[in-house]
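return a 3D structure for these sequence lines:
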Amino acid sequence: MHPFVNIAVKAARHAGRAIMRYQEKLDTLSIGEKSPLDLVTAADLRAEEIIIETLHTAYPDHDIIAEESGHHERKAEYTWLIDPIDGTFNFSHGFPYFCISIACLHKGKVEHAVIFNPNNDDLFTATRGNGAKKNDQRIRISSRIKLEGALIASGLAASARDKRELFEAVQSSLSESSCILRHSGAAALDLAYTASGQLDGFWEMGLKPWDIAAGALLVKEAGGIVSEFNGGEHYLQSGKILAANPKLIKPLAQKVNRIIV
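Coordinates of the predicted model:
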């Protein structure tokens, strides 16, 4: 395992333990105590603090871009993208589908990825050119070639809620092709499970770079294709992303691109 990945795994596991302690507090919250929103915010901030501290201790000259605290700029060759809790709404409801997402970029290109699901300890790792793993076992993307019967995940990011009608039109079109649709609320984890073949594909719009950087590398290293709806490669900038195997992504892209340009 690459040293950068080792450090990111250490950070993710430590943050994961902290998050689950906050989850226990949410489960036992009673009237008159802190609101669930207060605890969720505290969990997000504490997890991010742990990750930043771990990364800065190991690599003090690296840049860090984090969802909650923004850009810790050092104008370095390496930049870390951090989402301390992807799937915050799920976390706030005690629904066990959220994760920690950490990606390392070298001169703008994603080189290393770690996604950790603290609910079941699923750990996904990847280094560019060295494949992707789940719990230290190599993973491959699904081999399904038709939309019929394909399990496709998606979501409606907060920044894309004004496009709800377009989202629903795409979902309706996919449903007409006999896709099985899932809207689970954690894009990074959806991408990780797409990489491992547990989901057949994924699409979403309105996402931020920290939502998708790690998951996109996992999918690519597992043999999949990641692109914008029109086939472009600037999904980190546009927030529009498709992920599937090389054969399934074509009909998936046609369905999405027919409705959303």
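
could you use CA atoms for every contact and neighbour count after this?
Noted.

what about the strands in the stretch 151-261 of the chain?
In order along the chain, the stretch 151-261 of the chain carries the following strands (DSSP state E, counting those that start in this stretch): 151-154, 180-183, 201-204, 225-227, 241-244.

Arg140 - that's part of a helix, no?
No - Arg140 sits outside any helix when classified using DSSP: H, G, I helix; E, B strand; the rest coil, being coil.

helix, strand or coil: sort out Ala103 for me.
strand.

residues in contact with it?
Contacts for Ala103 were tallied using C-alpha atoms under 8 Å, 6 or more residues apart in numbering; they are Trp80, Leu81, Ile82, Val110, Glu111, His112, Ala113, Val114, Trp210, Ala213, Ala214.

packing partners for the strand or helix carrying the third one?
Secondary structure from DSSP states H and E places Ile82 in strand 78-86. Here strand 78-86 is seen to pack against helix 36-58, strand 63-66, strand 99-106, helix 187-195, helix 209-221 when contacts are counted using 3 or more C-alpha pairs under 8 Å, 6 or more residues apart in numbering; DSSP states H and E.

now show me the structure for the sequence below, then we'll compare the two:
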Amino acid sequence: MADVTDNLIDLCGRLRDAVLPALGTHAARAHTGVAVGGDITFGIDEQAEALLAQHMRERLPGWAFYSEDGGLHGAREPEYVLIVDPIDGTRPAAAGFESACVSIAAVPASEAPTMGDVVAGVVQEIKSGALFVAERGAGFSMRRADGPAIPFRPTPREDVESMFWSLGFRGRPAVILARVLEELIDASSVGGSVFDIGSAAYGVTRILTGQLDAYVDIGPAIIAAHPWAEAEFRRVGRGAVLCNSPYDVAATYLLCR
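Below you'll find the predicted structure:
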């Protein structure tokens, strides 16, 4: 399993190196297409996806990978399938903010892998280089780019009024989302705080560092409870429902197990 994890760390590092110089540039914000999941592909996404395809072809030809923009590619009978978001937090990355990560998870190849099949997950902050690594059955580690460990400091906070938490408005109808979360937002916005930081991987890993208490994506639950709302999600998402997908949270799921 260590070899699998090492491969994920190597790929994370290469993707980070490829996009780091583009953070905050105007070229990073250019719209270059539409991803498989329906989101806009930005210039910085295209750069990362090209490096991902090259890396897999040259270094891991016996594996397959699924990415946000490119879908499923690689070996026809792979040993492992990687679930990759080369830039989780494309919009913060394009703006030059720190809340953007590379997120990669590995699952043994099967007909229908689930979250429970993830055997390794790696998240790396693009701007700082901080690395979060998890192996199933072997725990997890967090370290800064220069080597020192990042302390595991989950908050002991239990009251909603002082909660620091994150949500995401991208692709979600603002009025519907705010209406559902109204009481939680109002209760915590003064004694605590609510943030839209633009990256699920960054938000969830902040729970491990103690910077945030929770990450909330209630979009799928809204649609499940109120099917009529799907039309509004598709309106805002330009035809697609843009809630979090496995490539957004597969690695962080293992980190938090």
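
about what we covered before: the strand holding Ile82 of structure 1 corresponds to what range in structure 2?
Strand 78-86 of structure 1 lines up with residues 80-88 of structure 2 when matched by TM-score structural alignment.

and the nearest residue to Arg138 of structure 1 once chain neighbours are set aside, how many neighbours?
Nearest residue to Arg138 of structure 1, sequence neighbours excluded (C-alpha to C-alpha, 6 or more residues apart in numbering): Ala132, at 5.9 Å. One way to gauge burial is a neighbour count; for Ala132 of structure 1, by other C-alpha atoms under 10 Å, it gives 29.

residue in structure 2 paired with Ala132 of structure 1?
Ala132 of structure 1 maps onto Phe140 in structure 2, with residues paired by TM-score structural alignment.

do Ala103 of structure 1 as well
Taking TM-score structural alignment as the alignment basis, one finds that Ala103 of structure 1 is matched in structure 2 by Ala105.

repeat for Asp190 of structure 1
Matched to structure 2 by TM-score structural alignment, Asp190 of structure 1 sits across from Gly203.

re the thing from before, and among the strands of the stretch 151-261 of structure 1, the most buried is which?
Per-residue neighbour counts averaged over each of those give the maximum for strand 241-244, namely a mean of 28 (mean count of other C-alpha atoms under 10 Å).

so that one matches what in structure 2?
For strand 241-244 of structure 1, no matching stretch turns up in structure 2, with TM-score structural alignment as the criterion.

check the offset of that strand from the chain's centre.
The chain centroid and the centroid of strand 241-244 of structure 1 are separated by 12 Å under C-alpha atoms, centre = their mean, to the nearest Å.

what helices or strands is it leaning on?
On the basis of 3+ C-alpha pairs under 8 Å, 6+ apart, strand 241-244 of structure 1 makes packing contacts with helix 187-195, strand 201-204, helix 209-221, strand 225-227, helix 249-257.

if we go to 6 Å?
The contact analysis (3 or more C-alpha pairs under 6 Å, 6 or more residues apart in numbering; DSSP states H and E) places strand 241-244 of structure 1 against strand 201-204, strand 225-227.

dump those into JSON lines; add distance to Ala47 of structure 1 as well.
Output for those, formatted as JSON lines (distance: least, C-alpha to C-alpha, whole Å):
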{"stretch": "strand 201-204", "distance to Ala47 of structure 1": "25"}
{"stretch": "strand 225-227", "distance to Ala47 of structure 1": "28"}
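
which of these sits closest to Arg17 of structure 1?
strand 201-204 (28.0 Å; C-alpha to C-alpha).

and the contacts of the closest one?
The list of residues contacting strand 201-204 of structure 1 from outside it, by C-alpha atoms under 6 Å, 6 or more residues apart in numbering, reads Ile152, Ala153, Ser154, Gly155, Thr194, Lys240, Ile241, Leu242, Ala243, Ala244.

now the equivalent of the first one over in structure 2: how far from Asp45 of structure 2?
Using TM-score structural alignment to pair residues, one finds that Ile152 of structure 1 aligns to Trp165 in structure 2. Plainly put, Trp165 of structure 2 is 27 Å away from Asp45 of structure 2 if you go by C-alpha to C-alpha, to the nearest Å.

can you tell me the helix or strand for Gln124 of structure 2?
Under the assignment given by DSSP H and E, the secondary-structure element containing Gln124 of structure 2 is strand 120-125.

superposed on structure 1, what's the mean shift for that strand?
Superposing on structure 1 places strand 120-125 of structure 2 at an average distance of 0.9 Å from its equivalents, by mean C-alpha distance after the TM-score superposition for structure 1.

what's that strand aligned against in structure 1?
For strand 120-125 of structure 2, the aligned range in structure 1 is residues 112-117, judged by TM-score structural alignment.
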